[in-house]
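1. Please find the sequence and the predicted model below.
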Amino acid sequence: MTLPADRTPVIIGIGEIVDRPADPALALEPLALMDAAIRAADADAGGGWLDRVDSIDIINMVSWRYDSVASRLNARLGINPARSVYGVVGGETPTARIHEAAVRIMNGNSRIAIVTAGEAQHAVGKARAAGIELPWTPPAKTPENPIIPSDHVTPMAIRHGIMQPVHIYPLYENATTAAWGLTPVEALAESGAAYAMISDVAAANPHAWTPKAFTADAIVTPSPDNRMIAWPYTKRMVANNTVNMGAAVVLTTLALAREAGIAEDRMVFIHGGAAAAEPMDYLMRDQFTHSVAQNAVLGQAMRIAEAGFDRVELYSCFPTVPKMARRTLGLDPAKVFSVTGGLSFFGTPLNGYMLHATCAMVRALRAAPATHALLYGQGGYVTKHHALVVGSAPGAAAALMLPKDVQEDAEAARGDVPFFDAAYSGPARIETFSVVYDRDGAPSYGSVIGRTPAGDRVFGRIEIADTDTLGPLLSLDRSPIGDEGRVTVDEDGLQRWAAG
């Protein structure tokens, strides 16, 4: 059974803006990027929708901090929707907000909704480097919904310096390499091949920040313009957030879209989706070889799309995320996992990437209709997950009415979480590790997450000068996961890790 037309949610308009002025003082601020993207999306839908919008969701901004974000944007647009919400941080939030807007439309609580995002990190960085004061809306002394680092990482993570996404995703990359029976060089080859394919997609996307194709070797091999960031990731394997971009999506009912004369081959239908999360403290996760939250949301997506997906967008901030997702979904390694170009090549307007991915998916489905396509977004560091199933025709009503929260499924699959013993000294084996590089491309510091003979978890800082310890961690020929070592507690109270 399908929903009645006045309760069937459809995407009818998309808009994207890429802003590249040579002079950062001429760059559009995030509010202006969103304004332009929304007007482009309205025009894409045939025009005349803005005055009737009853709901607007604004994705959290990082590059420029405002107060009263929703009211400022509404004033620029000259609209006054009944519902205006500025969201919290998360790479999965565009997917979530689109899903939630669709549910409100299905329930009769909304008729016309907008989701929008905008970032100008490139202009902000260039202005700072040049000592230029940007002629934008003054930043707020107390901005709305700022990132609070202590909400995302613990004091222990901060003391170890393993606190940014680029430091933490390698914990999964290095653990999965061993779990899948790969050598590091084989895992790099998989990453390089996959990322080369999405760079081809970015090269053909007129909205990409880096519309250039790269070979697998050029992606995984360190070079002066592709330095190591954190083992085994080079710059081209890491999300690029120094972009100026805006995006918007307009949703309404099938009935209103038909009334406006929009051809159904230009509409994209929302079929349903799911959300789940891992513990924020990565030391409190059961393991690093997969994510039970990712598996839960992708499992729900597969139940909605029983026959599988014609095309997919798998969040690609770091290679481990789409590689894990590909295995869960059972996708062939030759299948391109992005219709957008990926966060390294298309660009990463911070929390807004999946909104651009939605625009790209809409274009793809308009060009070549398909029953089911997947938008999978992720936030934090393998922390928050949201999958959304869309298609070129209406889906079953039951699918959209399924609960979007599948946290119980994730918890049912979660293994026992090891006790973290920060005072332990003695023998242990490597569970996983992260080595962070400096701007010259040399190892700077790192830490090992280990397991004691009793199965407890430890967290040992690596002495970079200790080549006996560091060498095996950086080997391309064999994974060091499972290797024996020794933990000691130093005078500063932190555990230290040494090989042997």
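-> Good, I have the coordinates. Every value quoted in this text rests on a predicted model; they were computed, and no experiment measured them.
2. From here on, just use CA atoms for contacts and neighbour counts.
-> Fine.
3. which residues of the stretch 51-200 of the chain fall in helices?
-> 69-77, 93-106, 121-130, 149-152, 155-160, 165-179, 184-203 (DSSP state H, counting those that start in this stretch).
4. of the ones you listed, which approaches Ala398 most closely?
-> Of all these, helix 93-106 sits nearest to Ala398, with 11.3 Å by Cα to Cα.
5. How far does the closest one sit from its chain's centre?
-> Offset of helix 93-106 from its chain centre (Cα atoms, centre = their mean, to the nearest Å): 17 Å.
6. what comes up buried for it?
-> Judged by neighbour count using 16 or more other Cα atoms under 10 Å, the buried positions of helix 93-106 are 93-106.
7. for these, which one is nearest Tyr353?
-> Checking those one by one against Tyr353 (Cα to Cα), the nearest turns out to be Pro94, at 7.9 Å.
8. Check whether that closest one really touches Leu355, as I assumed.
-> Yes: using Cα atoms under 8 Å, Pro94 is in contact with Leu355, at 5.3 Å.
9. what residues do those two have in common as contacts?
-> Shared contacts of Pro94 and Leu355, defined by Cα atoms under 8 Å, 6 or more residues apart in numbering, comprise Val115.
10. a markdown table please, covering the helices of the stretch 51-200 of the chain and showing distance to Val312.
-> Putting the helices of the stretch 51-200 of the chain into a markdown table (distance: least, Cα to Cα, whole Å) gives the following:
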| stretch | distance to Val312 |
| --- | --- |
| helix 69-77 | 31 |
| helix 93-106 | 13 |
| helix 121-130 | 27 |
| helix 149-152 | 28 |
| helix 155-160 | 33 |
| helix 165-179 | 21 |
| helix 184-203 | 12 |
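11. dropping in the other structure now:
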Amino acid sequence: MVDSRTPVIVGVGQFTERIDDPDYRGMSAVELATEAVRAALADTGADVTAVAKAIQVFAGLRQFEICTPFASAPLGCSDNYIRSVAQRVGADPARAVLESIGGNGSQKLVTEFAAEIAAGDIEVALILGSENGSTLKTFAGKDDKPDHSETVGGQLDDRGYGFEQYMSEYTAGHGLTGAPVQYGLLDNARRARLGLSVEEYRLKMAELFAPFSKVAAKNPFSSSPVERTVEELVTVTADNRMICDPYPRLMVARDTVNQGAAALLMSVAAARKLGVPEEKWVYLHGHADQREQDLLDREDLSVSYSSKQAVAEALRVADIGIDDVATFDLYSCFPFPVFVVCDDFGLAADDPRGLTLTGGLPYFGGPGNSYSLHGIAETVAAMRDKPGAFGLVGANGGIMSKYSVGVYSTTPVDWTPDRSKELQADIAALPKVPVTRNANGAGVIETYSVRYDWPERTGIIIGRLDADGSRFMAISTDEALVALMSDGDPLGAAITVTAGEDGKNRAVLA
């Protein structure tokens, strides 16, 4: 027997609208989330109307169309995304919460509201998320567009955008305005640490991701159910063009998707009261949340302390080791977030347990901040099929900036708090690299990426000054340097950097 306040996940739901579906209509973020929530309610096996009315908190992930204050939603949107969904399913929660930006948010919210349930503050909570990137792309530039505007009003705890955790005026000015280039810097830093050539590392990335595509090909909720070979992933072609070094297109998160997901949590007492069968209950055995240093402060750009500590702490809380985990779903927007967990916990790319249940962000789909909610849904389903087994979800946000982990199982267990706040002090105490914002003189390339997605191919550099070893950022359109960065190996190359009046440092080959 467990405490009656113990939180359990009792329902999960997913929904995907593919552009090649015969009935594709370009759904809104609200419509996509609504379908997923309806599926989660039905998944409980209880009275859907009664369960919906019992939900006290609706907590949602912020979709890309409302992720910035600098632009409005192209097709319009709800003024209260959360309550728009709640109304459609017959719910009227006391609280509506909109989480800030970050792919870690799905697991973070599950842990947060599971803790509130365990504390007796609430009894039932729903986590939801969706992304309508396919719809936005389909109707871009067209005169005949749907209007997804809604005015529903009502209470909303809007936690803000939070993008200041991922970029600054300095980094954005030097080209760090998208995820591929940001992670390109990290993967190339890891390549430098391992001493691999460009070709060797690209092969390692392809060998990591090819098994992901095999899983996606069999997943009915996948946005791109196509199995890819290592050769397909590693070969640059017109269809697999370079996006930002070191990534061809098929190694990049697929964000133009229409997907939604939801997870319903409640106390054991509420589950019994509402008639949810016990075979539906999945317990959160372990959990942890950690935040990394800001990008340029990190002494070693090739590792992740936040993911290492979060995974280790979640396993400790669950009282298991990595070998006891039966399934994984590791955040996979790019190879780096998967690689660092594998590095720290001795997982191989061909681990027979697999590293994803969905198929990964490049193949299953990368629905913005809500991807890991699909990973949680798949893990809950897998745990029901494997009673007593353990499934681990690793959710990543920003530039490897925030990492949240959950360990799931059907085995009953009382809620156990984690030590995330105490452990965060370990990361806060790490040394920081001095940064020279306006850099002049001789230096070397520490890590780099190349933006093929800009009108002019541009090198993006994190370097070190010869004079004092301080770190700087620079961009380059120097023909010789960009050629080396595109077709050679510029790691450790000597460069000359000059600070411009516009606040941007520019580099040329020394």
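-> Received the coordinates, thanks. Keep in mind that this is a model prediction, so the values were computed, not measured.
12. of all the helices of the stretch 51-200 of structure 1, which lies closest to Ala454 of structure 1?
-> Set against Ala454 of structure 1 and scored by Cα to Cα, these come closest in helix 165-179, at 19.7 Å.
13. Output the contacting helices and strands for that closest one.
-> Packing partners of helix 165-179 of structure 1 (3 or more Cα pairs under 8 Å, 6 or more residues apart in numbering; DSSP states H and E): helix 184-203, strand 228-230, helix 320-329, strand 426-437.
14. what do you get if the cut-off is 6 Å, keeping everything else the same?
-> Other elements packing on helix 165-179 of structure 1 under the criterion 3 or more Cα pairs under 6 Å, 6 or more residues apart in numbering; DSSP states H and E are strand 426-437.
15. got the buried residues for the strand it packs on?
-> For strand 426-437 of structure 1, by 16+ other Cα under 10 Å, it's 427-437.
16. How about stretch 260-268 of structure 1?
-> 264, 266-268.
17. circling back to that earlier point, so which of the helices of the stretch 51-200 of structure 1 comes closest to Gly273 of structure 1?
-> Taking the helices of the stretch 51-200 of structure 1 one by one with Cα to Cα, helix 93-106 is closest: 7.0 Å.
18. In structure 2, what stretch matches the closest one?
-> Residues 105-118 of structure 2 are where helix 93-106 of structure 1 lands when matched by TM-score structural alignment.
19. ditto for stretch 344-356 of structure 1
-> Matched against structure 2 by TM-score structural alignment, stretch 344-356 of structure 1 falls on residues 362-374.
20. How far away from the center of its chain is the matching stretch?
-> On Cα atoms, centre = their mean, the centre of stretch 362-374 of structure 2 falls 7 Å from the chain's centre.
21. Residues contacting it, please?
-> 61, 102-103, 106, 129, 131, 213, 216, 222-224, 252-255, 261, 358, 395 (Cα atoms under 6 Å, 6 or more residues apart in numbering).
22. Next step: these restricted to strands.
-> Mapping these onto strands (DSSP state E) picks out 129, 131, 261, 395.
23. sec struct for His385 of structure 1, please.
-> strand (DSSP: H, G, I helix; E, B strand; the rest coil).
24. any idea what it aligns with in structure 2?
-> Counting by TM-score structural alignment, His385 of structure 1 lines up with Tyr403 in structure 2.
25. give me every residue that touches that match.
-> Neighbouring residues of Tyr403 of structure 2 by Cα under 6 Å, 6+ apart: 104, 289-290, 306-307, 395-396.
26. cutoff 8 Å now
-> Neighbours of Tyr403 of structure 2 in contact, by Cα under 8 Å, 6+ apart: 104, 289-291, 306-307, 310, 394-397.
27. what's the matching residue for Gln81 of structure 1 over in structure 2?
-> Actually, residue 81 of structure 1 is Pro. It isn't Gln. Using TM-score structural alignment, the equivalent of Pro81 of structure 1 in structure 2 is Pro93.
28. Can you tell me the centre-most residue of structure 2?
-> Central residue of structure 2 (Cα atoms, centre = their mean): Gly103, 3.1 Å from the mean position.
29. just to revisit the earlier point, what separation is there between the match of His385 of structure 1 and Ala314 of structure 2?
-> Applying Cα to Cα, to the nearest Å, the value for Tyr403 of structure 2 to Ala314 of structure 2 is 11 Å.
30. now do Ala125 of structure 2
-> To Ala314 of structure 2, Ala125 of structure 2 is 22 Å away according to Cα to Cα.
31. chain center to the host helix or strand of Leu233 of structure 2: distance?
-> Take DSSP states H and E as the rule and Leu233 of structure 2 turns out to sit in helix 230-234. With Cα atoms, centre = their mean as the basis, the distance from the averaged C-alpha position of helix 230-234 of structure 2 to the chain average is 24 Å.
32. now that helix: which residue numbers in structure 1?
-> Under TM-score structural alignment, the match for helix 230-234 of structure 2 is residues 216-220.
33. Helices of the stretch 401-500 of structure 1, start to end?
-> So, for the stretch 401-500 of structure 1 - with DSSP H, counting those that start in this stretch - the helices run 407-413, 467-473.
34. What of the stretch 201-350 of structure 2?
-> Along the stretch 201-350 of structure 2, counting by DSSP H, counting those that start in this stretch, helices occupy 230-234, 268-273, 305-318, 335-345.
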